[in-house]
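just to be clear, the model below is a prediction. Sequence and coordinates:
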Amino acid sequence: MNNLDRSKAAFVAACFAALALLPLLTGSYGVDLVTKIMVYAIFALSLELLVGATGLVCFGQAAFFGIGAYAAVLLSPASEAAGLWWLLPVSIVAAAMYALAVGALSLRTKGVYFIMVTLAFAQMAYYVVHDTPLGGGTDGIYLYVKPALGSLIDLDSSLTLYFFTLACLVAAFAFLAVLLRSRFGRALAGIRVNEQRMRATGFSTYPYKLAAFTLSGGIAGLAGFLFAVKDGFVNPELMSWHLSGAVLIMIILGGIGHLRGALIGAFAFALLQEFFKSEAIFGAFAKHWHLGLGLTIIASVALLPRGLVGLPGQWRERLVGRNRVPSASKEALGEA
């Protein structure tokens, strides 16, 4: 591991340590807000595996998120706590199985057609829960009793849910970091850079892309499960294309191609939302928070083409550029 990799690992470790200490410094509102952001960070990591690592721009990621959430609610007993040991894996597997089916068909297309097919499958899932009694229609469904693991883990406690979500975030990040450093991850990187060359070297790229798509769906299902447990409520909006667009903005804002960029982007996007929604800062204009958020994202994309994660590199390049003396000037100084 070189110095750059060590600095990146140290930064991520420091972020996770800060999150672990945060409940000591904030109240219940802060704990609830950061829990939601960590759920979105897991969701962003799932899309980063597709977009940043494999080069597949998916616009139906919300479907897998929503399926994980709905599975958590629909499979939970109405009068007692479901077993966390089985409900969590089943929710993840349900999302992964739908991702497997969607990927098996959509990965036969490319480019904008792939984007549209994934969006179509997500809208199909949306209308299933929106227009049928299965998902409670537009009213959604409540989760009356949150899952538990005996007396060890009771997710009805906000602090317990906070640290459980943090543990899931760390596990998802570590899993993807190890995966992307493996032979499988290097194959995905090759597919992203030049799929035709990968095929020419003997790789059958379709199974790799399908495996990545399925894993991405499972991780999104994990985020959906945590979201349902946190809010105690699910509705069809969890599968809407708006959420797929929002999570895509998160990884663009943070910096595509970097796992830590997905984390930074999720936190930046959610905190910007809270900032522009604040009536204490913007007064009556807070109801138009979409405008402020949109302008900020446009400015970020224009000024930070590599995302927030590339900001230190841009600063270093500018600093070096200012300190560098042109060769013609050096010759002139030498002659003088």
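Arrived safely.

switch to C-alpha atoms for all contacts and neighbour counts from now on
Noted.

show me the contacts for the residue lying closest to residue 244 once chain neighbours are set aside.
Ranked by CA to CA, 6 or more residues apart in numbering and with sequence neighbours excluded, the top spatial neighbour of residue 244 is residue 62, at 5.0 Å. Shown in contact with residue 62 (CA atoms under 8 Å, 6 or more residues apart in numbering): 122, 220, 238, 239, 240, 241, 243, 244.

residues in contact with the fifth one?
If I follow you right, that is residue 240. Contacts for residue 240 (CA under 8 Å, 6+ apart) come out as 62, 63, 122, 123, 126.

just the first one next, same as before
Residue 122 sits next to 60, 61, 62, 63, 239, 240, 241 when contact means CA under 8 Å, 6+ apart.

could you rerun that using 7 Å?
When contacts are counted by CA atoms under 7 Å, 6 or more residues apart in numbering, residue 122 is found next to 60, 62, 63, 239.

another one to put next to it:
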Amino acid sequence: MIGTATPAPARLSARLWLALLIFACFAALPVIAAVTDDPFLLLIGTRILAYAIAAMALDLILGYGAMVSFGHAAYLGFGAYAVAILNSVGVTDLVLHIAFAVTISAVFAAITGAISLRTRGVYFIMITLAFGQMAYFFFVSLSAFGGDDGTPLPARSTLFGSQALEDDRTLFYVALGLLIALFTLATRIVGSRFGRVLIGTRENPVRMEAIGLAPFRYQLTAFVISGCMTSIAGVILANQAEFVSPAFMNWHRSGELIVMVVLGGVGNLTGAIGGAVVALLLEDWLAVLTEHWRLLFGVFLIVMVLYSPHGITGALDRIARGRR
């Protein structure tokens, strides 16, 4: 985690500067794609942006609230199917797709959180996994939307009545804008009184109760916010792939989100974004080298956990301190 041994303002500054650098690199990607005449870069970039939102949303509860949700990919699926379901009834606007996805996710997260937060540890993990799998099998059973095979979208979402998102560059910049907006929101949440109570609950829930606070309400609220943010990533993924499938929401996908958070640095919103970038780039690069890329990725993850328990941002922090 960045700034483990430095004052809080310095840590915050380092994280914000790193986030700004990542956003600047993303903003330059369409220019690079145009210069290299490689439009595929935009599709990869949009996919990374979507997963960066999902990883950041998961870190909000995992890193700051110690809630290890193993069913968080369900909200990716809600976002994706919100696009497909509304498109099927003639509602094509992106804003309405996001609103529908957020509403469904808020209800599901409230129910899941209300039950799972009454437990701790492995029981919490298993209950969130069970809810995630129930959502997965529900959409597998929807034959109207292709069942297990999924269904292609007739077109991408419209943007205030226009077909602007059919242009990959516009979709990319919309995804980047959503990532920046949600990062700003998450940063404000973490830095607020709400965020401090959430962190305090992570450290010592008994003490929080002793001073008159109700950890359950704060944790449940954070859980719902995280699920809603993740569903927005699902809307982006559906538009990027122009296809929806229950595969968006199986438990393997939840595991991948946890890996991204751990790789970047738990309890570090910037690290979650960086972890998503590194994980997906490594996946693409290693898949080109060998069909056994998962083995190499596993070795890389083990080395990172052993030698940098605070992830990539923790390693960068140690390098920065070594230069002072």
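Received, thanks. Bear in mind the structure is a predicted one, so any value in this text is a computation, not a measurement.

how about the helices of the stretch 51-200 of structure 1, start to end?
61-74, 84-106, 111-131, 158-181, 183-200 (DSSP state H, counting those that start in this stretch).

relative to residue 23 of structure 1, which of these is closest?
Across the helices of the stretch 51-200 of structure 1, residue 23 of structure 1 has its closest neighbour in helix 158-181 (7.7 Å, CA to CA).

now the angle between helix 183-200 and that closest one, please.
Angle, helix 158-181 of structure 1 to helix 183-200, by axes from the mean of the first three to the mean of the last three CA atoms, to 10 degrees: 40 degrees.

so helix 158-181 of structure 1 corresponds to what in structure 2?
Helix 158-181 of structure 1 corresponds to residues 168-191 in structure 2, going by TM-score structural alignment.

and stretch 202-220 of structure 1, by the same measure?
Against structure 2, stretch 202-220 of structure 1 falls on residues 212-230 (TM-score structural alignment).

buried residues in the matching stretch?
Neighbour-count burial for stretch 212-230 of structure 2 flags 215-216, 218-230 (criterion: 16 or more other CA atoms under 10 Å).

equivalent analysis for stretch 262-279 of structure 1, please.
Quick answer for stretch 262-279 of structure 1 (16+ other CA under 10 Å): 262-270, 272-273, 275-278.

contacts for that stretch, please.
37, 40-41, 44-45, 48, 250-251, 253-255, 286-287, 289, 292-293.

for stretch 6-17 of structure 1, same thing?
Residues outside stretch 6-17 of structure 1 that contact it (CA under 7 Å, 6+ apart): residue 260.

that stretch vs structure 2, average distance?
In the superposition against structure 2, stretch 6-17 of structure 1 averages 2.2 Å from its aligned positions (mean CA distance after the TM-score superposition for structure 1).

distance from the chain centre to that stretch, please.
Per CA atoms, centre = their mean, to the nearest Å, the displacement of stretch 6-17 of structure 1 from the mean C-alpha position of its chain is 18 Å.

need the contact list for residue 196 of structure 2.
By CA under 7 Å, 6+ apart, the neighbours of residue 196 of structure 2 are residue 190.

any idea how far it lies from residue 219 of structure 2?
12 Å (CA to CA, to the nearest Å).

one step back: out of the helices of the stretch 51-200 of structure 1, which comes closest to residue 149 of structure 1?
helix 84-106 (5.2 Å).

the closest one vs structure 2, average distance?
Counting by mean CA distance after the TM-score superposition for structure 1, helix 84-106 of structure 1 comes out at 1.4 Å.

centre of the chain to that helix, how far?
Centre to centre, stretch against its chain (CA atoms, centre = their mean), the figure for helix 84-106 of structure 1 is 17 Å.

that one maps to which residues in structure 2?
With TM-score structural alignment as the criterion, helix 84-106 of structure 1 aligns to 94-116.

on that earlier part again, trace the residue nearest to residue 244 of structure 1 over to structure 2, please.
In structure 2, residue 62 of structure 1 lands on residue 73 (TM-score structural alignment).

for its match, give its distance to residue 178 of structure 2.
From residue 73 of structure 2 to residue 178 of structure 2 the distance is 19 Å (CA to CA).

next one: residue 66 of structure 2
Residue 66 of structure 2 sits 25 Å away from residue 178 of structure 2, going by CA to CA.

next: residue 315 of structure 2.
Counting by CA to CA - residue 315 of structure 2 and residue 178 of structure 2 are separated by 28 Å.

which helix or strand contains the aligned residue in structure 1 for residue 273 of structure 2?
Per TM-score structural alignment, the equivalent position to residue 273 of structure 2 in structure 1 is residue 263. Under the criterion of DSSP states H and E, residue 263 of structure 1 resides in helix 259-277.

tell me which helix or strand comes right after that helix.
Downstream of helix 259-277 of structure 1, the first helix or strand assigned by DSSP H and E is helix 279-282.

what span of structure 2 lines up against whichever helix or strand comes after that next one?
Counting by DSSP H and E, the next helix or strand C-terminal to helix 279-282 of structure 1 is helix 289-303. Helix 289-303 of structure 1 lines up with residues 293-307 of structure 2 when matched by TM-score structural alignment.

the matching stretch vs structure 1, mean deviation?
Mean for stretch 293-307 of structure 2 is 1.1 Å (mean CA distance after the TM-score superposition for structure 1).

quick check: buried residues in that stretch?
293, 297, 301, 304.

does the closest residue to the third one other than its chain neighbours sit in a helix or strand, and which one?
Distances taken as CA to CA, 6+ apart put residue 263 closest to residue 301 of structure 2, at 7.0 Å, once the chain neighbours are dropped. Residue 263 of structure 2 belongs to helix 251-264 when elements are defined using DSSP H and E.

what about that helix, how far off from structure 1?
Counting by mean CA distance after the TM-score superposition for structure 1, helix 251-264 of structure 2 comes out at 0.3 Å.

related to what we said a few turns ago, for residue 329 of structure 1, find the nearest of the helices of the stretch 51-200 of structure 1.
helix 183-200 (39.8 Å).

superpose on structure 2 and give me the mean offset of the closest one.
Counting by mean CA distance after the TM-score superposition for structure 1, helix 183-200 of structure 1 comes out at 0.7 Å.

for the following helix or strand past that helix, packing partners?
Moving toward the C-terminus from helix 183-200 of structure 1, the next helix or strand (DSSP H and E) is helix 205-231. Packing partners of helix 205-231 of structure 1 (3 or more CA pairs under 7 Å, 6 or more residues apart in numbering; DSSP states H and E): helix 28-54, helix 61-74, helix 84-106.
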